[in-house]
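Q: With the input below, show me the fold.
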Amino acid sequence: MADQSFLNWPFFEDKHRALHAELESWASANLPVDHSDVDQACKDLVAALGKAGFLQHSGAKQGEKLDVRSLCLIRETLARHDGLADFAFAMQGLGTGALSLFGTPDQQAWLDKTRAGEALSAFALSEPKSGSDVANIELSAEDKGNHYVLNGEKTWISNGGIANVYTVFARTGEAPRAKGLSAFVVPADSEGLEIAERLDVIAPHPLARLKFNNVHVPKTNMIGEAGAGFKIAMSVLDVFRSTVGAAALGFARRALDETLARAKSRELFGAPLAELQMVQGHIADMALDVDAAALLIYRAAWTKDMGAARVTREAAMAKLYATDKAQEVIDKAVQIHGGDGVRKGSIVESLYREIRALRIYEGASDVQKIVIARQTLS
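A: Purely as a prediction, here's the structure:
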């Protein structure tokens, strides 16, 4: 089992330690799952996480509060056991994040379903010409009186094709670029919403390109105010960006655990790998990067939980450092495992594929450097 001494850090309360113990027990008994049918695996994972009560942490209705430390602990623990389980949990939170933070009571009725594991959610932000540059969104939402009509495309949408509800960001045109975007709740069965393409990636997850062909959305489905879409998207990412770092931390912890076991059991030149100074140097670097990443992640989560309106700088630092360093930790794990490290189906090989996307989605590493620089210069 991975090192748990970090749970004694002052960032955590007894409720977090209890949550970790409960989830660790559940994950050890239920994960990993069969990934041969990724769509079905995600549906089953959401149902199981909902039944076990862990999805209650993924959203918050009016009068409740998202606990970012709990979100991070859950993602870290699930990622350490099964990357697809982390994905399934994460999308229930990210997909309904705008509803948790800005939704009306009627809109938040979706949270009853997503937190129970009875519906899957998705966050439809990226477009063919709008990834890191959110203000460049082109999908249009034309005001038709009592409803809007949506036309355009979204792509790289996690849970695309299996989600029951999408949070969609579209251009309503109140002003140029960022000030002219709005957010909507769009049920997956809306007429004119088409799954145009399923997208395959190196670590299989359900992803899709969506087409909106004259999709009618009632005005009551707008989240927040017209023109507030960019603010809503950034507020959601401000909460969930730290959790991406937490997932990377879970991958890195698993890689370190696998490396320690390998170094102690594998012999080279008549002695365990662990006795070689070069291997010890790699292990020291890995342990250092894991702890430093954890400190940045839980600092950001604690700061948000303590009432900070925004943690843009802290979350960007946590996501950037944790994802980049997890890539390095896992690469060292592959190297120390030798040929077994690149054997398809081995744990470190799967970690190698899982980690790469985390340095891209919810703000690529280079974009996080821009965010940190601007925040530091301001």
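
Q: C-alpha only now, for contacts and for neighbours.
A: Noted.

Q: all helices for the stretch 251-378 of the chain, in order.
A: Shown for the stretch 251-378 of the chain, the helices assigned by DSSP state H, counting those that start in this stretch span residues 277-305, 312-337, 347-356, 365-377.

Q: tell me how far the longest one is from the chain's mean position?
A: For helix 277-305, the gap between its own C-alpha mean and the chain's C-alpha mean amounts to 19 Å (C-alpha atoms, centre = their mean, to the nearest Å).

Q: One more: the shortest one?
A: Its chain's C-alpha centre and that of helix 347-356 lie 16 Å apart, by C-alpha atoms, centre = their mean.

Q: how close does Glu354 sit to Ile360?
A: Glu354 is 12 Å from Ile360, where distance means C-alpha to C-alpha, to the nearest Å.

Q: er, Asp133 I mean
A: 13 Å.

Q: which of the residues in the helix or strand Ser242 falls within are buried?
A: Assigned by DSSP states H and E, Ser242 belongs to helix 229-265. Of the residues in helix 229-265, 229-260, 262-263 count as buried by neighbour count, 16 or more other C-alpha atoms under 10 Å.

Q: To check against the first, give me the structure of this:
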Amino acid sequence: MTGFALGAEQEEWCGQLRALAADRLRPLADKGEPGRVNRPLLAALGELGLLERVFTSGALELCLLRESLAYGCTEAETALALQGLGAHPVLGSGTPEQRARWLPEVRAGRAVAAFALSEPGAGSDAAALALEAVRDTGSAVDGGGGGGGGGGGGWRLSGEKCWISNAPEADFYTVFARTGEGPAAKGVTAFLVPADRPGLSGEPLDMLSPHPIGRLSFDGVPVGPQDLLGEPGRGFKVAMDTLNRFRPSVGAFAVGMARAALDATLAYTAGRRAFGGVLGDLQAVGHRVAEMATRTEAARLLVYAAAGAYDAGSPDVPRRSAMAKLLATETAQYVVDHAVQLHGAVALQRGHLLEHLYREVRAPRIYEGASEVQRTIIAKELYR
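A: The predicted model follows:
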């Protein structure tokens, strides 16, 4: 691609993905139960090779994938993204044994991954984690699901995680806990914790979300050196590397929703007769749609630029990723809201595309760093 347009092959691929989302994935999503993992949908994403793309694509290709799926089926996009978010630390920081055990299952859609960072008192302030990892000096413990436990070289996890996507139904969790090598972010370690590990339990939360979100409780959960993701005390870097990788593509998810809302609005206002003509002929309507389109295009370009910077190894990735996530998610909220306004009451009917998007579009302004956090990151990077 150039700095301003996709190539012909990329445009064709995106079109194929949008059609695939609408024709193959949307029917599976519609059969899913809200608040539960849709395993048939995950299996289809695996069979189609789309989960494999999450781990083999560059950041730009990942953005195109997420944007195109979001246009046709937000549930499929979210299922795919959560697999990537939960398993990317395994890909980037896991041992050969961890990768061999879990990544083929994730890519096939057979194992469900989850990224367990947020806590009741540490959502946006990720460095303030309270989940404690205490050195285990007792005898070795068979942790199940691939090992774990003491022998003097392990830890016991105690505390809570909250607002964790795919919890409590995930098969394994990337968990960030305080091991105390240093203050704040310097004392956080990342672990791979299988769901069947003793002392680990969870409960679903009743959230405005089509996928499960839950709370996890750790009651002396045993983990050992073989469960480490990276080095002790370097877990915050594992978390930030993952978030920097995925933040531009959260923006792409938002752009996909905005483009779907915009296209629906163009079609509706071009055909809806009112006041002696069609809605699109009214200057107030035309100007509103023009603003929606301009903001969507600006967000799309910023997302692609951030992804390109990540692929190029640019040092300003944190700033660009934060800008892309901020603008795209705020833009999608604006576009979907105005699309609903221009459609009127019909858009509020249960099952209407815009009723669905209106519920879906709110969460991305919060997760993986709320808009306020993105502004803080941008400011710090500018003054660095």
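
Q: Neighbour count for Glu354 and Ile360 of structure 1, which is higher?
A: Glu354 (22 against 16; other C-alpha atoms under 10 Å).

Q: After alignment, which residue of structure 2 pairs with the more buried one?
A: Alignment note (TM-score structural alignment): Glu354 of structure 1 maps to Glu360 of structure 2.

Q: do the same with Lys154 of structure 1
A: Lys154 of structure 1 maps onto Lys161 in structure 2, by TM-score structural alignment.

Q: go on, Glu314 of structure 1?
A: By TM-score structural alignment, Glu314 of structure 1 lines up with Arg320.

Q: who touches its match in this structure?
A: Contacts of Arg320 of structure 2 were listed using C-alpha atoms under 8 Å, 6 or more residues apart in numbering, and they are Ala305, Ala306, Ala309.

Q: Which of the three states applies to Glu77 of structure 2?
A: helix (DSSP: H, G, I helix; E, B strand; the rest coil).

Q: Could you check how far it is from Leu357 of structure 2?
A: Counting by C-alpha to C-alpha - Glu77 of structure 2 and Leu357 of structure 2 are separated by 13 Å.

Q: Likewise for Glu160 of structure 2?
A: Counting by C-alpha to C-alpha, the gap from Glu160 of structure 2 to Leu357 of structure 2 is 31 Å.

Q: what does Arg197 of structure 2 give?
A: Distance from Arg197 of structure 2 to Leu357 of structure 2, by C-alpha to C-alpha: 37 Å.

Q: Trace Gln335 of structure 1 over to structure 2, please.
A: Under TM-score structural alignment, Gln335 of structure 1 pairs with Gln341 in structure 2.

Q: what residue of structure 2 matches up with His57 of structure 1?
A: So, by TM-score structural alignment, His57 of structure 1 is matched to Arg53.

Q: hang on, the earlier thing: so how far is Val373 of structure 2 from the match of Glu314 of structure 1?
A: For Arg320 of structure 2, the distance to Val373 of structure 2 - C-alpha to C-alpha - is 14 Å.

Q: what's the neighbour count on Gln349 of structure 2?
A: Neighbours of Gln349 of structure 2 (other C-alpha under 10 Å): 11.

Q: so how many other residues sit close to the match of His57 of structure 1?
A: Neighbours around Arg53 of structure 2, by other C-alpha under 10 Å: 17.
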